[in-house]
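S.K.: return atomic coordinates for the entry below.
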Amino acid sequence: MSEFRQDPTTREWVLLAPERAKRPEDFPQHQRPMAPAWDPDCPFCPGNEQRTPEEETFRIGTHAGWQVRVVTNKYPALTPTGSLTRRHQGALFTRMDGVGIHEVSIETPDHARPLAEMEAVEVENVLVAYRTRYNALRHDPRLKIILIFRNQGKGAGTSLAHPHSQLIATPLVPPPIRRKHDVARAYYDDTGRCIYCDLREAEIAAGERLVFQSEHFTVLQPFAPQAPYETWILPNRHVAAFGDVADEELSDLAVVLRDTLRALTAQLQGLDFNYVIQTAPVGEAHLNYYLWHVQIVPRLTTPAGFELGSGISISTALPEETARLLRAQVRQRRLETED
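M.R.: All right, here's what the predicted structure looks like:
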């Protein structure tokens, strides 16, 4: 039987309708064609650096032997110049220049090496680039939110196969993000506690949606997922802003993120997904009521008329079942590593 569930962190409803799909282990799987380690037509491959914008904002490694590069987006959604003045036309229509920052993190020189297949130190380099750019931009008084995200696969919106992620910083906080913080603030006002920390501890105690834990992080399937196999990575230490993650936590996150993506990839061959680092707005890093975290959303289904009309997502798998399957994948991967 289908079931409505409410996400405690947003107060939004989702509909779990597992009878609309096969068993959660039987989602369609698609083998991706093998890609070369170097593509002469790829602007992100070594030797093609002149095909990306000259403004390189961060690099690990030498110019000729780089490991990670961060460059401005060649086709940016936002530009760093313009006015922040809001222009009103009558009582209803408001405009503002598309001011902001749009960068690309080229995660590896290897054209065919996604995060799930990297060594932990390679993933850590990517995370170091994220944190470095986040902390550089958080001091720009124009910027209010810094979003770091990754689109993998055409179903997730990517246009280039080379492993990369993006950063977009905007001069306003979008309403969906503000609502998440409003819910967290109201919970803190009522209880004096962080809703995300309480949720993490409740999921650990229940165990049924828990995937695995490390010293610094907890991986789980949320109670009310927007999509099958949606996965959250929550810090065990209360920190509101991603930029304030400690070095030892970043090293641990590299292993946790890679192992989570490996488990998802093993379970869902040909996986298209998005992940987003959800973090506090700029200037609100001191918040006691918000916890930064990683949200991974596989693209296994396509929103249709009901979702668009109602705003209610439909998930065709129970998170308790997907957590069980991912736990098995994590155990299997670890056994293979030990052997």
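
S.K.: CA only for contacts and neighbour counts going forward, please
M.R.: Noted.

S.K.: how about the helices of the stretch 201-339 of the chain, start to end?
M.R.: For the stretch 201-339 of the chain, the helices defined by DSSP state H, counting those that start in this stretch occupy 247-267, 305-310, 319-338.

S.K.: with the stretch 51-200 of the chain instead?
M.R.: Taking DSSP H, counting those that start in this stretch, the helices of the stretch 51-200 of the chain run over residues 120-137, 175-191, 195-206.

S.K.: can you put those helices in CSV and add distance to residue 59 and mean neighbour count?
M.R.: Below are those laid out as CSV (distance: least, CA to CA, whole Å; neighbours: other CA atoms under 10 Å):
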stretch, distance to residue 59, mean neighbour count
helix 120-137, 8, 19
helix 175-191, 30, 15
helix 195-206, 33, 16
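
S.K.: in a markdown table: these, plus distance to residue 46.
M.R.: Conversion of those to a markdown table gives the following (distance: least, CA to CA, whole Å):
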| stretch | distance to residue 46 |
| --- | --- |
| helix 120-137 | 16 |
| helix 175-191 | 37 |
| helix 195-206 | 41 |
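
S.K.: any idea which of the ones you listed gets closest to residue 226?
M.R.: Counting by CA to CA, residue 226 lies closest to helix 175-191 out of the helices of the stretch 51-200 of the chain; the figure is 14.0 Å.

S.K.: got the contact list for residue 255?
M.R.: 120, 123 (CA atoms under 8 Å, 6 or more residues apart in numbering).

S.K.: cutoff 6 Å now
M.R.: By CA atoms under 6 Å, 6 or more residues apart in numbering, the residues touching residue 255 are residue 120.

S.K.: next, the second sequence, to be compared with the first:
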Amino acid sequence: MSELRLNPATGDWVLVASERGKRPHAYREHSETPRASEYDKSCPFCPGNKDETAHFEVPLPDGGLVRVLPNKFPAVSAGVIPKPNASLFERHMPAGGCHDVVLDNPRHNFRFAEGREADLRAVVQAWRERYRQLASDSHTRHVVIFKNYGPRAGSSLPHPHSQIVSLPVLPSQVRLRVETAMNVSNTLGRCVFCCMLEHEREAGVRVIESNESFTAFVPYAAFSPFSIWILPHRHCCDFSRLEDHEMVELSQILHSTLVRLYNSLGNPDYNLVIRSAVPATVGEDYFHWYISVVPRLQKAAGFELGTGMFINTSLPEEDAAYLREH
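M.R.: Alright, predicted model coming up:
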């Protein structure tokens, strides 16, 4: 029988209808992405093809570099002051902000799941440092870090990269999540994410793995098959406050999580998002930053567009058990 499940931290209801889905191993049939070459002379991100000036660079263990570059086709414009007009029905303002590309690795066919944990750690360091820079701008109200891996996840270029965007407004989805977390936290008397984390670790059935600073689990109300959250044990709303020892442990558990997805689902396309908040914009006590990894195994259609509710055709408990085995 189908079941409606609520995520208390986000306020989202999810329709879990596992009888509509397929067994975990069957997802492999549709998720394999062809392997690219190590170097592509037509790729603008491969070494030597374009010599762009980077915001900064982080060394890789093998001598290469993780590079943070301005996006050639930015969604927002750097150096623009975002001053809104006074209109009610045609309210607008310049889209000021920064849109960066993070070149995760110089190798054109590099995959996090096949690389070393130290390779991923250099990328996490680049994310943190650039986030700190962007969040310090007085016009910044939100910063989002994301990685679209594979065409099903929206990647337009095969070279391994992630993106960072700063915005002068707080997106409605983020605002609603913060408000929901604030309301539930006030009812509980403490952070709802911290309470959820304690519950998941005690229950254990949806936990994939843990270390001293982080836990990776499939949420009780995951909105799609094999969706994963990675939560820090220390309460903090702001990713930029990630400490050095936490950066090491985050890299370890994120790398292990991506390896598990790779081994169990056959290199699926996925979206990775760091959900964080700029402290000056939201209440620090109510939000808790985390990483969301969503394999693109099913498509949203009319029901999702018409209701804002997702149908998960897989049981989170079974997904977590399958990932633990790999």
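
S.K.: picking that back up, so which of the helices of the stretch 201-339 of the first structure is the most surrounded?
M.R.: helix 247-267 (a mean of 20; mean count of other CA atoms under 10 Å).

S.K.: that older thread, can you redo the helices of the stretch 201-339 of the first structure as CSV with distance to residue 111 of the first structure?
M.R.: Listed next are these as CSV, based on distance: least, CA to CA, whole Å:
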stretch, distance to residue 111 of the first structure
helix 247-267, 17
helix 305-310, 36
helix 319-338, 24
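
S.K.: tell me which of the ones you listed sits nearest to residue 192 of the first structure.
M.R.: Distance to residue 192 of the first structure, taken as CA to CA, is lowest for helix 247-267 among the helices of the stretch 201-339 of the first structure, at 25.4 Å.

S.K.: what range in the second structure matches the closest one?
M.R.: The alignment of helix 247-267 of the first structure onto the second structure (TM-score structural alignment) spans residues 244-264.

S.K.: can you tell which of the helices of the stretch 51-200 of the first structure is closest to residue 306 of the first structure?
M.R.: Among those, the nearest to residue 306 of the first structure by CA to CA is helix 175-191 (19.3 Å).

S.K.: can you list contacts of the closest one?
M.R.: Residues external to helix 175-191 of the first structure that are found in contact with it (CA under 6 Å, 6+ apart): 10, 194, 195, 289.

S.K.: what range in the first structure matches stretch 149-162 of the second structure?
M.R.: Following TM-score structural alignment, the aligned partner range for stretch 149-162 of the second structure in the first structure is 152-165.

S.K.: buried residues in that stretch, which are they?
M.R.: Within stretch 152-165 of the first structure, the residues scored as buried using 16 or more other CA atoms under 10 Å are 152, 153, 155, 156, 158, 161, 162, 163, 164, 165.

S.K.: most neighbours among the contacts of helix 175-191 of the first structure, which one?
M.R.: Using other CA atoms under 10 Å as the neighbour criterion, residue 289 leads the contacts of helix 175-191 of the first structure with 24 neighbours.

S.K.: map it onto the second structure.
M.R.: Residue 289 of the first structure maps onto residue 286 in the second structure, by TM-score structural alignment.

S.K.: find the residue closest to that match in space, skipping its chain neighbours.
M.R.: Leaving out its chain neighbours, the residue that sits closest to residue 286 of the second structure by CA to CA, 6 or more residues apart in numbering is residue 182, at 4.9 Å.

S.K.: what are the ranges of the strands in the stretch 51-200 of the first structure?
M.R.: Counting by DSSP state E, counting those that start in this stretch, the stretch 51-200 of the first structure has strands at residues 56-61, 66-72, 87-89, 93-95, 101-106, 145-152, 164-170.

S.K.: how about the contacts made by the residue positioned nearest the centre of the second structure?
M.R.: The residue lying closest to the centre of the second structure (CA atoms, centre = their mean) is residue 273, at 1.4 Å. Shown in contact with residue 273 of the second structure (CA under 6 Å, 6+ apart): 145, 146, 291, 292.

S.K.: which residues does residue 195 of the first structure contact?
M.R.: Here residue 195 of the first structure is in contact with residue 184 (CA under 6 Å, 6+ apart).
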